[in-house]
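[1] Provided below for reference: sequence and predicted model.
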Amino acid sequence: MSNDERTFVMVKPDGVQRGLIGEITSRFEHRGLKLVGAKAIQLDRELAEEHYAEHEGKPFFEGLVDFITSAPVFAMVWEGKDATHQVRRMVGETDPAESPPGTIRGDYGLDLGRNLIHASDHEDPGSNEREIELFFDDDELLDYEQVTAEWQYE
């Protein structure tokens, strides 16, 4: 499809430790998005600092880096029509207390510092590509026809 875009999503250490990878992944699949890359990884400090570079110098930066490197994460790339915007709506607000029921953070999150999931910013079009390139090599991303696409898109 010509309107398909790719977006980066990461289940954070708290989501991995709580056994929510399958639940979170199934929500995106049920929405109709196509998984084109996925892997469990342990972030080192260098990658974490690069990933959160826009927050460097802020009071919460060190805690954020410490947390994201504390346990494995599950990195994914999803593809679909307006995928970034769709994913952000499904994820909910950064603060789970502000996220409505039905969103991932609204259903499973309780604390701002343990908000389960990261998704690329739909207001920053370059964030998708930057984050995908940080976590995935080109040969780790699949290009295939999703057989259900004709039932999902007009």
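    Cool, the structure landed.
[2] CA atoms for contacts and neighbours, from now on please.
    Will do.
[3] contacts only, for the nearest residue to Gln152 once chain neighbours are set aside.
    Spatial nearest neighbour of Gln152, excluding adjacent residues (C-alpha to C-alpha, 6 or more residues apart in numbering): Gly32 at 6.9 Å. Gly32 makes contacts with 80, 149, 152, as judged by C-alpha atoms under 8 Å, 6 or more residues apart in numbering.
[4] excluding its backbone neighbours, what's nearest the second one?
    It refers to Ala149. Leaving aside its sequence neighbours, Ala149 sits nearest to Gly32 (C-alpha to C-alpha, 6+ apart; 7.9 Å).
[5] OK, contacts around the residue nearest the centre of the chain?
    Against the mean C-alpha coordinate of the chain, by C-alpha atoms, centre = their mean, the closest residue is Val9 at 1.5 Å. Val9 is in contact with 75-78, 117-120, counting by C-alpha under 8 Å, 6+ apart.
[6] okay, one more to line up with it:
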Amino acid sequence: MQRTLILLKPDSVQRRLMGRIISRFEDKGLSFVGMKLMQVTPELAKQHYAEHVEKAWYPTLESFITGGPIVAAVLEGLEAITVVRDMLGATSGLKAAPGTIRGDFSSSRQMNLVHGSDGPEAAEREIALYFTPEELVDHTPTIATWMRAADE
């Protein structure tokens, strides 16, 4: 089992796509083990996007991610990081394949609806930025036996 962070960005919230996007992850068999609606502060944005803070376009990114509420969530499942990133599609909604979340709902290079951790180290770091250990719930959904083989 692997955990990853997703952020339904302000454009997802404002466009009222939250439920449709969450349903896709549930339909895939991923489990939500933490979720909250919150406002990203400039300080949190700088921590999350630390590698981009010095880039010329960072102020636009910070303004976007702090511009409205987001939904932060932790998903758990087999190869969850890769599965989520494949479901999201290319970073630019203009290049994302139909059938992916960005391919179906985004028509922008920058407003791409959802963030997903890009690797195990990033997932661990990002989850800790948005959630305390007490906010994450360990559980096995009863449907799990019908979603994957017992030895997976």
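    Received it, and whenever you're ready, just let me know what you need. Here the structure is a predicted model, which means the values were calculated and not measured.
[7] where does the TM-score land?
    Superposed pair, TM-score by TM-score structural alignment, normalised by the length of the second structure: 0.96. Supporting alignment: 149 aligned residues with a C-alpha RMSD of 0.7 Å.
[8] before we move on, the earlier item: mind checking what the residue nearest to Ala149 of the first structure lines up with in the second structure?
    In the second structure, the residue equivalent to Gly32 of the first structure is Gly29, according to TM-score structural alignment.
[9] the second structure: helices as residue ranges?
    10-14, 18-28, 42-48, 58-65, 80-88, 101-105, 120-130 (DSSP state H).
[10] the first structure: matching residues for the third one?
    Equivalent residues of helix 42-48 of the second structure are located at 45-51 in the first structure, counting by TM-score structural alignment.
[11] with the second structure overlaid, report how far that stretch is off on average.
    Following the fit onto the second structure, the mean deviation recorded for stretch 45-51 of the first structure is 0.5 Å by mean C-alpha distance after the TM-score superposition for the first structure.
[12] show me which residues of that stretch are buried.
    Buried residues in stretch 45-51 of the first structure, counting neighbours by 16 or more other C-alpha atoms under 10 Å, are found at 47-49, 51.
[13] for those residues, give me CSV that also has distance to Ile21 of the first structure.
    As requested, the buried residues of stretch 45-51 of the first structure are exported to CSV (distance: C-alpha to C-alpha, whole Å):
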residue, distance to Ile21 of the first structure
Leu47, 21
Ala48, 20
Glu49, 23
His51, 20
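[14] ok, so of the residues you listed, who is nearest Phe60 of the first structure?
    Nearest to Phe60 of the first structure among these: Glu49, at 12.3 Å, using C-alpha to C-alpha.
[15] quick one: residues contacting that closest one.
    Neighbouring residues of Glu49 of the first structure by C-alpha under 8 Å, 6+ apart: 56, 65.
[16] with the one 5 residues further on instead?
    The neighbours of Glu54 of the first structure, taking C-alpha under 8 Å, 6+ apart as the test, come to nothing; the list is empty.
[17] how much space separates it from Ser70 of the first structure?
    To Ser70 of the first structure, Glu54 of the first structure is 20 Å away according to C-alpha to C-alpha, to the nearest Å.
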